[in-house]
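Colleague: Provide a 3D model corresponding to the input given below.
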Amino acid sequence: MMTAIEVHPVKLGIANAYIVRQEGAIIVDTGDPGNEEAILDAAKGRGIRPKDVRLILLTHGHGDHAGSARGLRERTGAPVAVHRDDAEKLRYGNQGKLRPACLTGRILGPLFGGKKARYPPLDPEIVMGESFDLRPYGVDGTVVPTPGHTPGSVSVILAGGDVIVGDLIFSSIPAEKPCLPFWADDIGAVRESIALIRKRQPRTVYTGHGGPFPGKAIEGL
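Modeller: Okay, the predicted model is just below:
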């Protein structure tokens, strides 16, 4: 029997990375460029050495989630995994144009575009398709496509009932309640992906910004 799954958020300014540990340790999302030290320091505080990291998993290819992927790969030697529909973002180190899905997205868009859209490029070792099993990396979980925010957005479904959804779900301003993302390539696909997550009846939903939220909090989305 595998040990309990631990999910440890790492606050990186307004973005979150996650250290997930069971029999092995993986890192989910990496923040902006230069955040690798903060993530590794957080891992060290949990007794996780760089060589203990088995996988670097990206929920999507935006710079505030993939920005330190190359730096972490260099420090840990762990492979980087991304969905095939966001892989080109990594290869070019360019997240592309953000598409506002609400007024907040239009207002904040300039803060996340321009230079923020670019980050150190890398060629991912693992390009995921329909689903991806994390058990070979020591974590009882599955990565599933949840497109909408970007075409290649994914979520991590963990056996204990927790879900890491990246930017599929945002935290509203100023109420800090779960809401639809401020930017989305396809808002209809976002709603379908959230419905998929709701069907899983998650215990806790970990988001790319703000959170976490109890699973029941996303029922109205």
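
Colleague: alpha carbons only for contacts and neighbour counts from here, please
Modeller: Fine.

Colleague: can you show me the helices along the chain?
Modeller: Taking DSSP state H, the helices of the chain run over residues 36-45, 63-66, 69-76, 87-92, 103-112, 187-199.

Colleague: and the contacts of the last one?
Modeller: Which is helix 187-199. With contact meaning CA atoms under 8 Å, 6 or more residues apart in numbering, helix 187-199 is reached by 101, 146-149, 168-169, 180, 184, 215, 218-219, 221.

Colleague: try it again with 10 Å
Modeller: Residues outside helix 187-199 that contact it (CA atoms under 10 Å, 6 or more residues apart in numbering): 99-101, 144-151, 153-157, 163-165, 167-169, 180-181, 184, 205, 215-221.

Colleague: just the buried residues from those, in ChimeraX please.
Modeller: Buried members of the contacts of helix 187-199, defined by 16 or more other CA atoms under 10 Å, are picked up in ChimeraX with:
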select :99,100,101,144,145,146,147,148,149,150,151,153,154,155,156,157,163,164,165,167,168,169,180,181,184,205,215,218
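
Colleague: please give me the structure for this one as well, since I'd like to look at both together:
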Amino acid sequence: MDEIITLNLGFTRVFLLKTDFGFIQIDAGLKYTSRRYFRLLKRRRINQEDIKLIVVTHAHSDHVGALKKIKTASNAKVLIHEKDRDALVRGIQAEIVPITLVGKCFKNIIPKRMHLYDPVEPDIVINNEYSLLEFGINAKVVHTPGHTSGTISVIDGNGNAFIGFTAHGYPQKLTPESPAMAVDLDAVFSSWELLIKEGVKKLHPAHGKPFSVEVIKIILEKKDRERIS
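Modeller: Predicted structure coming up:
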């Protein structure tokens, strides 16, 4: 079985990382995609109870909408950063700040019902780097703020980073780039620099296809040149 399994739920991709004890899941998708999620698990012959931990990259409904149903079915623990915890336990969106025209248009057309989800009480709340060795995998969670204040990413021992909406890939844009929504764009770029410093080789966004870390290196280098000139 692959060490990384991608479950394409349409708008959002959910990732499963194989561990010694089962799977770690990253994000949960929109509320209405839960049936598709369970169907994909069955197709992969993965038992719901094999999901031991769900890492929430941030508290937006397209990442936590189905979390309550999945947690109940699997009895998995839920991990989130303390800065997005309040939104999760209240069942509301963490702050959404569009920074591009696409982001502004998208925010305006999203039905209000899609902003709501069932509240979830997390089992693990972090405020710093967090090792996942206790769950049977050489991986860690790092704080990568910018899209939201509490956005986190998972980095495994093979140089893969699962980044939520810290950047996005094809086909969200013709080229991978910074998110269309961010509470702090400078923090996004600082988070990119952290991922590079951590030795990440490949980025796996929740929206769009995976891409090489070289892409964000080029974008950061370009921004540095523009700042100097």
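
Colleague: can you calculate the TM-score here?
Modeller: Superposed pair, TM-score by TM-score structural alignment, normalised by the length of structure 1: 0.91. Supporting alignment: 218 aligned residues with a CA RMSD of 1.8 Å.

Colleague: let's have the helices of structure 1 in JSON lines, adding mean neighbour count.
Modeller: Below are the helices of structure 1 laid out as JSON lines (neighbours: other CA atoms under 10 Å):
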{"stretch": "helix 36-45", "mean neighbour count": "18"}
{"stretch": "helix 63-66", "mean neighbour count": "28"}
{"stretch": "helix 69-76", "mean neighbour count": "21"}
{"stretch": "helix 87-92", "mean neighbour count": "20"}
{"stretch": "helix 103-112", "mean neighbour count": "14"}
{"stretch": "helix 187-199", "mean neighbour count": "18"}
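
Colleague: export these to TSV and tack on distance to residue 4 of structure 1?
Modeller: Shown next, in TSV, are those (distance: least, CA to CA, whole Å):
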stretch	distance to residue 4 of structure 1
helix 36-45	17
helix 63-66	26
helix 69-76	24
helix 87-92	31
helix 103-112	36
helix 187-199	21
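
Colleague: of those helices, which is nearest residue 139 of structure 1?
Modeller: With CA to CA as the criterion, residue 139 of structure 1 lies closest to helix 36-45 of the helices of structure 1, at 15.9 Å.

Colleague: could you tell me where that closest one falls in structure 2?
Modeller: Counting by TM-score structural alignment, helix 36-45 of structure 1 pairs with residues 34-43 of structure 2.

Colleague: what's the mean deviation for the matching stretch versus structure 1?
Modeller: Stretch 34-43 of structure 2 differs from its equivalent in structure 1 by a mean of 2.8 Å after superposition (mean CA distance after the TM-score superposition for structure 1).

Colleague: residue 105 of structure 1 -> structure 2?
Modeller: Match for residue 105 of structure 1 (TM-score structural alignment): residue 103.

Colleague: in terms of contact, does its match touch residue 182 like I think?
Modeller: Yes. Between residue 103 of structure 2 and residue 182 there is a contact at 9.3 Å, judged by CA atoms under 10 Å.

Colleague: list the residues that contact both of these two?
Modeller: 96-97.

Colleague: against residue 226 of structure 2, how distant is the spatially most central residue of structure 2?
Modeller: Centroid-nearest residue in structure 2: residue 164, 2.3 Å away (criterion: CA atoms, centre = their mean). According to CA to CA, to the nearest Å, residue 164 of structure 2 stands 27 Å off from residue 226 of structure 2.
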